[in-house]
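Student: Below: sequence and its predicted model.
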Amino acid sequence: MKISAQAFITRVRTALAFRFNLNADQHGFDDIDQSIRDGIEIRGTNLWVLMLAIFIASIGLDVNSTAVIIGAMLISPLMGPIMAIGYGAGINDYELIKKALGNLLVCILIGLFTSTLYFLISPLSTAQSELLARTTPTIWDVLIALFGGLAGIIASTRKEKTNIIPGVAIATALMPPLCTAGYGIANGSMDIFFGAFFLFLINCIFIAFATLLLVSYIDPPHKRFVSEAVGRKVKRYIYAVVFATVLPSIYLAYGMVTREVFLSRANEYIKKELVFENGFIAKQSISADERLIDITLVGQKVSDERLIELSKKLEIYRMPNAKLIVHQTVIKELDETRLSKTLLTEVLNSTQQTFDVKNSQLADLQNELAKLRAQQGKQNDYLQEQKKIFDELVAQYPQIEKLSIAKTNEYQTKPAAASTVLLLNLTSKKSLSREDRRKINAWLKVRTGVDQVKLSINMH
């Protein structure tokens, strides 16, 4: 069965209309209108929550904590007045716009006062990366605010509430730039203040503009009648504000992209072209704003002709009007291979010296251990010899019960001399005669090889 081209196109349109239909789960217009009007007021609870959120976001920026900043954005009530401005412009309700603008102004003043107060009393003064990231708005911030605002107003018009609104609050990041502006005031930095406040205004304007676009699309019945002249005048004002916001953002984005491209090309140029056989780059500096590549070379001198040739190659890497500056620290006959070998030799020598010291210490310890073992062996032999002497004496004189024996040195002053003396202390059941004592003394001299024996006998 053949389908005509017209029927095919009709089917495609029907399928697309079904898929992209915003009316399917849309809330009633009265409910949408009431919900947006209820979110305008910043007083009482909302005001306290705003101040607390400002404090939390300021602390997050101060300590460079992304998680804390996200938490502050989730509880912030800033989205209400901003969306109400776009909604009021969409239904020509200028009283609603005035009321929403008044509440937004209160939010801005409270936010600036609270964040300035915090940064004035905070002991931390260094601008962290999370804070500095909010000082240079670009066209990407415009797009984020526009798409985020569209997602936010779509979610606000749905029957079923989802996590879209919190996600929009995080993506569009209204709180951080407002707090960063307070940091700029507290530290007297107008560059930071104006950059951050401009980012905050971008988010506000394009969230409101996105709301206006969707409200114009769904065309609620709450539109108020105004003359065509007034309508055209209001639209001109709106578009003038939008373009006045977009153009500086495009300019800043162009500058940022240009800098990133220059840095990328400069690094590629340095990596591929500034390679020298007998020298190396000790320091490099790239300035995208001045279109300048500044390097410091260490090694053999590079000729002026070679430097001119390298400068000409900048155009090959699509960096016209860039300038190469080379500072040279000349070291004659720099040989990287020899230098590497020398360094390796020094490391090995140092390691060998440490190894030799440890080996020497180990050898000393082994010698000491050998001496101790030898002394222990001699001591064991000496004790065994004493036991034999005791056994032999008991065999000759059964009345002997105990024996204490020690070999020592004896020193004399007159005449000055030193001799080895064997000291014995016997314990006997019966007394030993003088002859027995003489025999024991003579036997011990022969048995031990000591010339002097001093014998002491105790009776049991």
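Tutor: Done, it's in.
Student: rest of the way, CA atoms for contacts and neighbours
Tutor: Fine.
Student: how about the nearest residue to Ile295, chain neighbours excluded?
Tutor: Gln284 (4.3 Å; Cα to Cα, 6 or more residues apart in numbering).
Student: should've said Gly39
Tutor: Computed as Cα to Cα, 6+ apart, the closest residue to Gly39 that is not its neighbour in sequence is Gly80, at 4.5 Å.
Student: Roughly how far does that neighbour sit from Phe113?
Tutor: 20 Å (Cα to Cα, to the nearest Å).
Student: With Ser340 instead?
Tutor: Separation of Ser340 from Phe113 (Cα to Cα): 61 Å.
Student: Which one of those two is surrounded by more residues?
Tutor: Phe113 (17 against 11; other Cα atoms under 10 Å).
Student: isn't that one right up against Gly182?
Tutor: Yes. Contact criterion Cα atoms under 8 Å: Phe113 and Gly182 qualify, at 7.1 Å.
Student: Give me the number of neighbouring residues for the closest residue to Phe206 other than its chain neighbours.
Tutor: Closest residue to Phe206 apart from its sequence neighbours, by Cα to Cα, 6+ apart: Leu146 at 4.9 Å. Look at Leu146: counted by other Cα under 10 Å, it has 24 neighbours.
Student: this is the comparison structure:
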Amino acid sequence: MFDSLFNFINLHNGEEKKEKVLENVISNISFRGSNLWILACAIIIASIGLNVNSTAVIIGAMLISPLMGPIVGAGFALGTYNFPLLKKSIKNLLIATIVSLTVSSFYFYLSPFKDVQSELLSRTSPNIYDVMIAFFGGLVGIIAITRVEKGNPIPGVAIATALMPPLCTAGFGLATSNFSYFFGAFYLYIINCFFICIATFFMVKYLKYPSVIIDKKYEKRIRYGITTLIVVMIVPSFYLAYNLFNEKKFIKTAEQFIQKEFDNNGYTIIYKKINYNSSPKSIDVAFLNKKFTASEIASYNKMLISNGLADTKFNVRQSSDNVKLEILNEINKSNVNISTKDIAISKLRQELDDYKISDSTLLQEIKAIYPSVNNISYGKVEEYPKTDSAKLRFVLLYSGKTPDKAQFKNWLEIRLHEKNVKLIEDSEE
């Protein structure tokens, strides 16, 4: 039973010849000619995607990027103690990194749009989850590379490990002199490169690829070095993940406080801003009609500690003459980018409003004034009066007899504020 289970999960099943795998890995390391051009084009596409906040464009850039080659090569070199191959992989990775930073910085420097979009901002604060994505993505990648049938995982690995967006974000940081963005994004890029390489190293050792040198001393040093680097890379990411957890917890607690003290008491909030990164942390709100005295605001500040919001200041925006302008500016900043989906929805709603007849009493009035009219159906239809352009016309379909059809039509036009109402008598009953 155990033998059959082991055989079921055995990675040696379907494995490509080691010589051929190594040959393919080495051939994808170098950045010369076409590879360099493909990389530059992919960087520009990813930068445009970050600039216009398009996830689809960013994914496309990741799919065509050749950055995985030297990283996987470095992992193979470490796993087989092939130091010339390691040197070559690192050299080509440095070339690719410098070219990528140069191209992305140049693009963002020339781009008239310097706004920080959500896609770009998400690459500036890496944490332990990014480490896990890079490691397991790297595992999938190296497993696929060592198979006879490569299958579909390779494109997915390129998307999951996300090497391009952090590099482009780092280029944005350089172009705009925002070095906090640069260091945060570049750290994410290093995390991705390193843990893809480490995943490759472990898989190469597991699949028992032959070593170039067999020296226990060198092997021990490499393992110590890798362990040290793993700790050095992981510790900051744990700190950032812990900080992210605290920020999410603070925002959730602040939202609960606002709901309990204000929303549940019927106060209409027109502005709300929760700032975790200020010192002290702050909660700013503005109300539609309610005015608070200084003593009331002070009492709310005292409530913060008992509600789990220590080292936090509660502010009510109400006294300043420019508070409305400030609130509008904040709202405009958060809504500066209206997606094409929102525009399309707004356009469709407008078109539906042209056809919509929101008059709940019309049918009752017709039946009261003209009781002989029944089986009534009405609405607006497009009419093409001997031209290519359409105009909307109110049409009413009915059965029965009216005392005066012209009078009925005239009454409807006045009642609905519509010109040229069309009446159609349905003779089929």
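Tutor: Structure received. All of these numbers come straight from a predicted model, not from anything done at the bench.
Student: circling back: report the contact partners of the residue nearest to Gly39 of the first structure.
Tutor: 36, 39-40 (Cα atoms under 8 Å, 6 or more residues apart in numbering).
Student: So which of these is the closest to Leu213 of the first structure?
Tutor: Ile36 (15.4 Å; Cα to Cα).
Student: hang on, isn't the closest one packed against Ile85?
Tutor: No. With contact defined as Cα under 8 Å, Ile36 of the first structure does not reach Ile85; the gap is 9.7 Å.
Student: Of these two, which one has the most company?
Tutor: When neighbours are counted by other Cα under 10 Å, Ile36 of the first structure and Ile85 differ, and Ile85 comes out ahead with 29 against 20.
Student: so what's whatever residue of the second structure lines up with the more buried one up against?
Tutor: Mapped onto the second structure by TM-score structural alignment, Ile85 of the first structure lines up with Ala74. Ala74 of the second structure is in contact with 85-86, 89-90, 197, counting by Cα under 8 Å, 6+ apart.
Student: out of these, which ones does the first structure keep as well?
Tutor: Among the contacts of Ala74 of the second structure, the contacts conserved in the first structure (both residues aligned by TM-score structural alignment, their matches' Cα atoms under 8 Å) are 85-86, 89-90, 197.
Student: Turn the residues you listed into a markdown table, columns for secondary structure, distance to Tyr181 of the second structure and neighbour count.
Tutor: Shown next, in a markdown table, are those (DSSP: H, G, I helix; E, B strand; the rest coil; distance: Cα to Cα, whole Å; neighbours: other Cα atoms under 10 Å):
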| residue | secondary structure | distance to Tyr181 of the second structure | neighbour count |
| --- | --- | --- | --- |
| Leu85 | helix | 33 | 20 |
| Leu86 | helix | 30 | 21 |
| Ser89 | helix | 27 | 26 |
| Ile90 | helix | 24 | 16 |
| Cys197 | helix | 24 | 28 |
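Student: Show me which of those residues is closest to Asp130 of the second structure.
Tutor: Ranked by distance to Asp130 of the second structure (Cα to Cα), these are led by Cys197 at 14.3 Å.
Student: which helix in the first structure runs the most residues?
Tutor: Longest helix in the first structure, counting residues (DSSP state H): helix 336-396.
Student: Could you pull up the contacting residues of Glu422 of the second structure?
Tutor: I think there's a mix-up here, since residue 422 of the second structure is Lys and not Glu. Lys422 of the second structure neighbours (Cα under 8 Å, 6+ apart): 393-396, 409.
Student: same question, Phe182 of the second structure
Tutor: Taking Cα under 8 Å, 6+ apart, we find Phe182 of the second structure in contact with 124, 169-174.
Student: Report the contact partners of the residue minimising distance to the centre of the first structure.
Tutor: The residue lying closest to the centre of the first structure (Cα atoms, centre = their mean) is Asn64, at 10.7 Å. Applying Cα under 8 Å, 6+ apart, we find Asn64 of the first structure in contact with 128-131.
Student: Looking for the alignment partner of it in the second structure.
Tutor: Alignment note (TM-score structural alignment): Asn64 of the first structure maps to Asn53 of the second structure.
Student: Its match and Pro84 of the second structure: what is the separation?
Tutor: For Asn53 of the second structure, the distance to Pro84 of the second structure - Cα to Cα - is 41 Å.
Student: which residue lines up with Ile97 of the first structure in the second structure?
Tutor: Ile97 of the first structure maps onto Leu86 in the second structure, by TM-score structural alignment.
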